[in-house]
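K.L.:
quick one: sequence plus predicted model below, questions after.
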Amino acid sequence: MFRRILLKLSGESLMGDRDYGMDRATIDAIAEEMVDVQTSGVEIAIVVGAGNIYRGMAAAAEGMDRATADYAGMLATVLNALALQDALEDRGAHTRVLSALELKEVAEPYIRRRAIRHLEKGRVVIFAAGTGNPFFTTDTAAALRALEINADAILMAKHGTEGVYADDPRVDPNAVFLPELTHREALERNIRVMDTTALSLCMDNNLPIYVFQLMRGNIRRVLEGERIGTIISTPAKEER
C-alpha cells in the first residue's frame, strides 16, 4: 500500500511517562517498530519535534525573541534525532540524520537528492532542525519534507490521543471522534491536528495524513491498511 512514508513524531512521544526529556525505553520501542516496518520494504523518513525539551513559541511568549527561540527549538530537535538514530542503529538499521542547520560534526546537511538516495538504499532518514527557518513548526517541516521526497503519506503518531476529535477531549470528555475528514474540513473547522501552513501544503498537494496513537504495532497496522485513528485526505472530486 505504501512505498515511502514520512513519520512525524512529537517530542512528547519520546518522554514516555516522564514530564520532561527522553525515556530510553520508549525510544527503544519506537526504534524496534521502525525496524520491523522497514523489513516489509517500506522506506521510512522521520521528522521529530522538540516539545519534550523546548518550545520556541512558549519561550517567545515569556519575552524571548521569537526567531532566537525558534532556533533553540530547532537545536532541540537535533538532540531527539540523535537519540533516535542511536536506538535505530543499535538494532541494525542504517540511519542518517539530515539537518536543516549546518552541524557537520553530528549530522549531514539536508540535501533533497541525498535524502532520496539514502531512502533508496534502505536507510532510515531522520530530518532534524525543522525547516531551518524560524516561524515554521516541525509540522510544516514534516509536510515540506514529505513532499520533497515524494512520500505517499504522512503518519502522525500522537502521544495520548487515538486520532482527531471535533473538540479537545481533555476539555470535553464527550468530544466526537472523527475517523475521517478532508483537509479543507480540518482547516475550516480549525482542528489543530497540525498548523494551518502544514495542513494547507498537504491539501494543495493532495498528501494524505494518518493520525493515530503511538502504541506498539499501530504503525504497521496503518501501513497494512487497517482503519485506526483518523485519515485526512482530499476526495478526487476536490482535487485541483
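P.N.:
Okay, I see it. Computed from a prediction, not measured in an experiment: that's the story for all the values here. Numbering: from 1, shown residues only.
K.L.:
C-alpha only now, for contacts and for neighbours.
P.N.:
Fine.
K.L.:
list the buried residues of the longest helix seen in the chain.
P.N.:
For the chain, the helix that runs over the most residues, judged by DSSP state H, is helix 66-90. Of the residues in helix 66-90, 66-67, 69-88 count as buried by neighbour count, 16 or more other CA atoms under 10 Å.
K.L.:
which non-adjacent residue is nearest residue 50?
P.N.:
Closest residue to residue 50 apart from its sequence neighbours, by CA to CA, 6 or more residues apart in numbering: residue 11 at 4.4 Å.
K.L.:
neighbours of that neighbour, how many?
P.N.:
Neighbours of residue 11 under the rule other CA atoms under 10 Å: 26.
K.L.:
that one touches residue 55, doesn't it?
P.N.:
No: counting by CA atoms under 8 Å, residue 11 stays clear of residue 55, with 9.8 Å between them.
K.L.:
what's the spacing between stretch 72-85 and its chain's center?
P.N.:
13 Å (CA atoms, centre = their mean, to the nearest Å).
K.L.:
same question but for stretch 81-96, I mixed them up
P.N.:
Chain-centre distance of stretch 81-96: 16 Å, with CA atoms, centre = their mean.
K.L.:
same question, stretch 109-116
P.N.:
On CA atoms, centre = their mean, the centre of stretch 109-116 falls 18 Å from the chain's centre.
K.L.:
contacting residues around stretch 201-208?
P.N.:
Under the contact criterion CA atoms under 8 Å, 6 or more residues apart in numbering, stretch 201-208 has outside partners 143-144, 147, 152-154, 183-184, 209, 231-234, 239-240.
K.L.:
just the ones of those residues in helices?
P.N.:
143, 144, 147, 183, 184.
K.L.:
what sits against the second one?
P.N.:
Contact criterion CA under 8 Å, 6+ apart gives 131, 198, 201 as the residues in contact with residue 144.
K.L.:
so how far is residue 227 from it?
P.N.:
25 Å (CA to CA, to the nearest Å).
K.L.:
what about versus this one:
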Amino acid sequence: MKYKRILLKLSGESLMGDKQYGIDNEVVRQYAEDIKAVHDEGLEIAIVIGGGNIFRGLSAEKSGMDRAQADYMGMLATVINSMALQDALEKVGLKTRLLTAIKMEQICEPFIRRRAVRHLEKGRVVIFGAGTGNPYFTTDSAAALRAIEIKADVVLKGTRVDGIYTADPEKDPTATKYSEISFKEVYAKGLNVMDMTAFTLCEENNLPIIVFDMNKTGNFMKIANGDGIGTLVRS
C-alpha cells in the first residue's frame, strides 16, 4: 500500500445512486465492501461525508432561511449519512467509531483529536460527522481540517467523475483530464476541486488531494495501491 493513513471524502449526493433524494442502500453497501477491502490491507481509514442528498444549507439560504440555521441542519444531515455508512461497514465486519463535532452522546462520540487517532491506531474505521461544528464551513473544509489533525497522508475525494478536467465533462465532450496538477495551476485555471478554504488548508499543509470515481468498484483499492487513476493535486 502506498499510504498508511488516509481520509476519504464522500459527497452526500454520491449516496443517492440513481435516486433523486435520500440514500441508496446498494451504493452504501458497495462503498462498505470497497472500504473493507482496502482496510484489510492494513490501511487506517477516516471518512467525512457530505449531506447534500438530504439537505443543503446554501440552497436553503437562497430560499430565505437564515444561513447559520440552514448550515446546522446540513450538519445533522451529514450525521444521518454517517450513521448509514457506519451500519453498512459494521455489516461487512469492520469495527467503526462515529465522532461528531456536535455532541450527540446517545449515537456517537464527541470529536477529540487524540481519541480519533487512537481509534485509527487500533484498526477502527473512523467517521467524522457534523462538519466542523460551525456554520459557513463546508464538509470539504471539515475533511481538510480533520485530515490535517489526524496527520493523514492524503485526502481522497470520491466523486462521480474520474478526476479533474479542463471543463465539466458532463457538459463539454471536448474536456480533457489532468493526471496530475499543482495547487497553483488549479488556482490559475479556476478549476473546481474543493471549496477555497479546504483547498488552501491542504496547500498550506502540503497535503495532497486525489480526485477519483468512487462509484466504480475497485477504484478505491487502485488509489490505495498508488495506481495512476484519478487526478493528483500537490505542491
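P.N.:
That came in fine, so what should we check first? This one's a predicted model, so the numbers in the text were calculated from it and none came from an experiment.
K.L.:
what's the TM-score for these two chains?
P.N.:
Scored against TM-score structural alignment, normalised by the length of the second structure, the superposed chains reach a TM-score of 0.97; 233 aligned residues with a CA RMSD of 0.8 Å.
K.L.:
returning to what we had before: quick one: the residue nearest to residue 50 of the first structure from residue 182 of the first structure, how far?
P.N.:
From residue 11 of the first structure to residue 182 of the first structure the distance is 26 Å (CA to CA).
K.L.:
mind listing the helices for the first structure?
P.N.:
24-38, 56-61, 66-90, 112-120, 138-148, 183-188, 196-204, 218-223.
K.L.:
quick one, what contacts the most centrally placed residue in the first structure?
P.N.:
For the first structure, the residue nearest the mean C-alpha position is residue 8 (1.1 Å; CA atoms, centre = their mean). With contact taken as CA under 8 Å, 6+ apart, residue 8 of the first structure is in contact with 46, 47, 48, 49, 139, 142, 154, 155, 156, 157.
K.L.:
so what does residue 70 of the second structure match up with in the first structure?
P.N.:
Using TM-score structural alignment, the partner of residue 70 of the second structure in the first structure is residue 69.
K.L.:
wait, its match sits on residue 61?
P.N.:
No: the criterion here is CA under 8 Å, and residue 69 of the first structure misses it with residue 61 at 9.8 Å.
K.L.:
what's the local residue count around the alignment partner in the first structure of residue 195 of the second structure?
P.N.:
Under the alignment (TM-score structural alignment), residue 195 of the second structure pairs with residue 195 of the first structure. Per other CA under 10 Å, the neighbour tally for residue 195 of the first structure reads 16.
K.L.:
who's in contact with the nearest residue to residue 195 of the first structure once chain neighbours are set aside?
P.N.:
Once flanking residues are discounted, residue 195 of the first structure sits nearest to residue 139: 6.6 Å by CA to CA, 6+ apart. Neighbouring residues of residue 139 of the first structure by CA under 8 Å, 6+ apart: 8, 194, 195, 198.
K.L.:
residues near residue 41 of the first structure, how many?
P.N.:
By other CA under 10 Å, 12 other residues sit near residue 41 of the first structure.
K.L.:
residues in contact with it?
P.N.:
residue 3.
K.L.:
ok, it to residue 120 of the first structure distance?
P.N.:
10 Å.
K.L.:
tell me the spatial nearest neighbour of residue 217 of the first structure, not counting adjacent residues.
P.N.:
Closest to residue 217 of the first structure by CA to CA, 6+ apart is residue 33, at 7.0 Å.
K.L.:
swap in residue 97 of the second structure?
P.N.:
Closest to residue 97 of the second structure by CA to CA, 6+ apart is residue 126, at 5.0 Å.
K.L.:
so how many other residues sit close to that neighbour?
P.N.:
Residue 126 of the second structure: 23 neighbours (other CA under 10 Å).
K.L.:
so it touches residue 100, yeah?
P.N.:
No: contact status for residue 126 of the second structure versus residue 100: not in contact, 10.4 Å apart, counting by CA under 8 Å.
K.L.:
give me the number of residues near residue 59 of the first structure?
P.N.:
17.
K.L.:
hang on, it packs against residue 69?
P.N.:
Yes: here residue 59 of the first structure reaches residue 69: they are 6.1 Å apart, a contact under CA under 8 Å.
K.L.:
what's the angle between the longest helix of the first structure and helix 24-38?
P.N.:
For helix 66-90 of the first structure against helix 24-38, the angle by axes from the mean of the first three to the mean of the last three CA atoms, to 10 degrees is 70 degrees.
K.L.:
residue 3 of the second structure and residue 45 of the second structure: what is the separation?
P.N.:
10 Å.
K.L.:
is it possible to mark the buried ones in the contacts of stretch 201-208 of the first structure?
P.N.:
By 16+ other CA under 10 Å, the contacts of stretch 201-208 of the first structure give 143-144, 147, 152-154, 183-184, 209, 231-234 as buried.
K.L.:
what about residue 170 of the first structure, how many residues close to it?
P.N.:
Neighbour tally, residue 170 of the first structure, other CA under 10 Å: 9.
K.L.:
oh, I was asking about residue 93 of the second structure
P.N.:
Neighbours of residue 93 of the second structure (other CA under 10 Å): 11.
K.L.:
perfect, I'm done here.
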